[in-house]
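Q: Only the shape, not the letters, is given here:
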């Protein structure tokens, strides 16, 4: 199977909101449907994406006003690869963090991937069983991989910014 086949499977269930990117490397799906799409990609007999290889966040910056989460899926028995992407509005300083449905109930590896993305990018995964910082201390200010991040000068008396 190829990416066109996967796109057709998704369009059959989710309609025309499923978009194959021009480079034919990635399928963009609506943010609110990502968990259902992932569940289908796991359970569909022709797909069986039983492994989430990577989940990562991307900040497109203040100018574009969007963020993304990219899911790299792999089917061990079929040796298929698939990249899914969601694009959503970026929050401004002082606004609530952007929210994305969790897929940690589908693939256990998503647990730590989502926590890392939350910690460093400031994307909240709704329904996650234990969404808290994984790399930085709980009281750290901000999310360091965001394009508008400004490091604090001191953390508990330790100079952080030089």
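A: Yep, that arrived. For clarity, every value in this text was computed on a predicted model and none was experimentally measured. Numbers count the residues shown, from 1 in each chain.
Q: From here on, just use CA atoms for contacts and neighbour counts.
A: Noted.
Q: All the strands of this protein, residue numbers only.
A: 19-20, 27-28, 51-59, 66-75, 80-89, 99-101, 124-126, 154-155, 158-159 (DSSP state E).
Q: Figure out how far the fifth one is from the centre of its chain.
A: Looking back up the chat, that one is strand 80-89. 8 Å (Cα atoms, centre = their mean, to the nearest Å).
Q: now swap in the fourth one and tell me
A: Computed by Cα atoms, centre = their mean, the chain-centroid distance of strand 66-75 equals 5 Å.
Q: Which other helices and strands does it contact?
A: strand 51-59, strand 80-89 (3 or more Cα pairs under 8 Å, 6 or more residues apart in numbering; DSSP states H and E).
Q: try it against this one:
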């Protein structure tokens, strides 16, 4: 099934006109946030669709538009086709339904989505930090995120490894010295 047919079938199943684009493995469909879970179920269970694999779940912060775009990258091993399911959330209060009932592995992806972008996941059984400490401030993948200078008294920044050292802080030559030039 080609991407256009997949997009049309999903639109029919949801009874809505959907924004679609891309081609081949880059094909995508954008659904309203309130239809996110319904669209995911349709793609997993729909006749001829069979999207049985959630490759990844991620987001893009768009502060100029006041939105966060969420994307679920899907694949069907049975049908050998791919699609990206997208939605747009209000950046001030991003909230979306959990896909864990459709793809259980989504729970891990959703924890990272919440931790890094601040997207609240409704009906998630264990929404807590995945990579960062529980008391870490803010959401690091938001474009307006300001990295704290210190965390629990520990500096969070290091000098760039390839930066030029400040004058007088470079290596000191302690090896053998060449004799002065003979006259």
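A: That came in fine, so what should we check first? Just so we're clear, the structure is a prediction, and the values are computed from it rather than from any experiment.
Q: TM between them?
A: The TM-score (TM-score structural alignment, normalised by the length of structure 1) is 0.90; 155 aligned residues with a Cα RMSD of 1.3 Å.
Q: Please identify which of the helices and strands packed on strand 66-75 of structure 1 is closest to residue 5 of structure 1.
A: strand 80-89 (10.9 Å; Cα to Cα).
Q: Have a look at how far, on average, the closest one is from structure 2.
A: On superposition with structure 2, the mean distance recorded for strand 80-89 of structure 1 (mean Cα distance after the TM-score superposition for structure 1) is 0.9 Å.
Q: center of structure 1 - which residue?
A: In structure 1, the centroid-proximal residue (Cα atoms, centre = their mean) is residue 69; its distance is 2.9 Å.
Q: what would the strands of structure 1 look like in TSV with distance to residue 139 of structure 1?
A: As requested, those are exported to TSV (distance: least, Cα to Cα, whole Å):
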stretch	distance to residue 139 of structure 1
strand 19-20	39
strand 27-28	34
strand 51-59	21
strand 66-75	24
strand 80-89	25
strand 99-101	20
strand 124-126	16
strand 154-155	9
strand 158-159	14
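Q: Show me the one of the ones you listed that comes nearest residue 137 of structure 1.
A: strand 154-155 (9.9 Å).
Q: Over which residues of structure 2 does that closest one lie when aligned?
A: Counting by TM-score structural alignment, strand 154-155 of structure 1 falls onto residues 150-151 of structure 2.
Q: hmm, who's touching the matching stretch?
A: Contact partners of stretch 150-151 of structure 2, identified using Cα atoms under 8 Å, 6 or more residues apart in numbering, comprise 156-157.
Q: run the last query once more with 7 Å
A: residue 156 (Cα atoms under 7 Å, 6 or more residues apart in numbering).
Q: Of the strands of structure 1, which is nearest residue 37 of structure 1?
A: strand 80-89 (9.2 Å).
Q: What helices and strands are in contact with the closest one?
A: Applying 3 or more Cα pairs under 7 Å, 6 or more residues apart in numbering; DSSP states H and E, one finds that strand 80-89 of structure 1 contacts strand 27-28, strand 66-75.
Q: Go through the ones you listed and name the closest to residue 39 of structure 1.
A: Short answer: strand 66-75, nearest of these by Cα to Cα, at 11.6 Å.
Q: what about that closest one, how far off from structure 2?
A: Strand 66-75 of structure 1 sits 0.6 Å off on average (mean Cα distance after the TM-score superposition for structure 1).
Q: That strand to strand 51-59, inter-axis angle?
A: Compare the direction of strand 66-75 of structure 1 with that of strand 51-59 by axes from the mean of the first three to the mean of the last three Cα atoms, to 10 degrees and you get 170 degrees.
Q: and the angle from strand 66-75 of structure 1 to strand 80-89?
A: With the same axes, to 10 degrees defining the directions, strand 66-75 of structure 1 sits at 160 degrees from strand 80-89.
Q: Quick one: residues in contact with strand 66-75 of structure 1.
A: 48-60, 80-90.
Q: for stretch 28-45 of structure 2, same thing?
A: 7, 10, 13-14, 18-22, 49-52, 83-89, 96-97, 99, 102.
Q: what's the answer for stretch 92-112 of structure 2, then?
A: 33, 36-37, 41, 54, 56-57, 89, 119-124, 127-130.
Q: Could you list the buried residues of it?
A: 94-100, 102-103, 106-107, 109-112 (16 or more other Cα atoms under 10 Å).
Q: List the ones among these that fall in helices.
A: Among those, DSSP state H puts 106-107, 109-112 in helices.
Q: Next, format these as CSV and append distance to residue 155 of structure 2.
A: As requested, these are exported to CSV (distance: Cα to Cα, whole Å):
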residue, distance to residue 155 of structure 2
106, 33
107, 32
109, 28
110, 29
111, 26
112, 24
